[in-house]
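**Student:** Below: sequence and its predicted model.
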Amino acid sequence: MYSRKKIQEDIPEVITKIWSCQSEDCNGWMRANFSFDHTPTCVLCQSPMTSEERMLPLIVNMNDHVKLSAVVTTAE
C-alpha cells in the first residue's frame, strides 16, 4: 500500500548552552550561539539572563563566523 507521509528523520539532540531568563514569571530563553551580547537581557521582559545548559535538537548557526569577525574587528 502507498503512503504519502514523509519519513521524518531523527534529529540528534546535544547538550546546548543557553541563556535563561531569571524572572519567575517569564519562560524566555535563547541559544547562546544565537545571542549577540555577552550577557543578554530577556527580549520578553527585559530581565537579566543566566547561562544554563539544556538537551536540545542540534542546530548549526551559519552566521556564527560573522559574529566572531565583528568582535575581532571591534577589539582592534
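**Tutor:** Structure's in. What do you need? Residues are numbered from 1 along each chain as shown.
**Student:** can we go C-alpha only for contacts and neighbour counts from here?
**Tutor:** OK.
**Student:** Do a quick rundown of the strands in the chain.
**Tutor:** For the chain, applying DSSP state E gives strands covering 13-21, 29-31, 49-57.
**Student:** so which of these comes closest to Pro40?
**Tutor:** strand 49-57 (6.2 Å; CA to CA).
**Student:** So for the closest one, what gets flagged as buried?
**Tutor:** Buried residues in strand 49-57, counted by 16 or more other CA atoms under 10 Å: 49, 51.
**Student:** which other helices and strands contact that strand?
**Tutor:** strand 13-21 (3 or more CA pairs under 8 Å, 6 or more residues apart in numbering; DSSP states H and E).
**Student:** Comparison target below:
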Amino acid sequence: MSKPDLSPVPIWRCKDKECKAWMREELATSPSPECPLCKGGMVKSIKHLPKLVNKKSRKKS
C-alpha cells in the first residue's frame, strides 16, 4: 500500500500543550472553536494531512 499524498492543511489545535485535540479548519463549527476535549481555547496552525474525499459529490459512472 502506498503512502497518501500529504498537503498543508489549516487546522485548529488546542492551546494546552498536554491536550492532543485538533480539527481541520474547514470542519470547525464556529470561527473560533473551543477544544472538544478540554473545553479550552484553540489556535490556528498547519498540519500535513491527506486530502479529504467527499464521497457524496462523487458521480457513479
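**Tutor:** Looks like it arrived, so ask away. All of these numbers come straight from a predicted model, not from anything done at the bench.
**Student:** Turn the strands of the first structure into a markdown table, columns for distance to Thr39 of the first structure.
**Tutor:** Output for the strands of the first structure, formatted as a markdown table (distance: least, CA to CA, whole Å):
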| stretch | distance to Thr39 of the first structure |
| --- | --- |
| strand 13-21 | 8 |
| strand 29-31 | 12 |
| strand 49-57 | 7 |
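**Student:** what's the closest of those strands to Asp64 of the first structure?
**Tutor:** strand 29-31 (12.0 Å).
**Student:** dump the residue contacts of the most centrally placed residue in the first structure.
**Tutor:** The residue lying closest to the centre of the first structure (CA atoms, centre = their mean) is Arg31, at 1.5 Å. Shown in contact with Arg31 of the first structure (CA atoms under 8 Å, 6 or more residues apart in numbering): 16-19.
**Student:** please redo it, this time with the cut-off set to 10 Å
**Tutor:** Counting by CA atoms under 10 Å, 6 or more residues apart in numbering, Arg31 of the first structure makes contact with 16-20, 51-54, 56, 59, 61.
**Student:** Likewise for Gln46 of the first structure?
**Tutor:** Taking CA under 10 Å, 6+ apart, we find Gln46 of the first structure in contact with 21, 23, 40.
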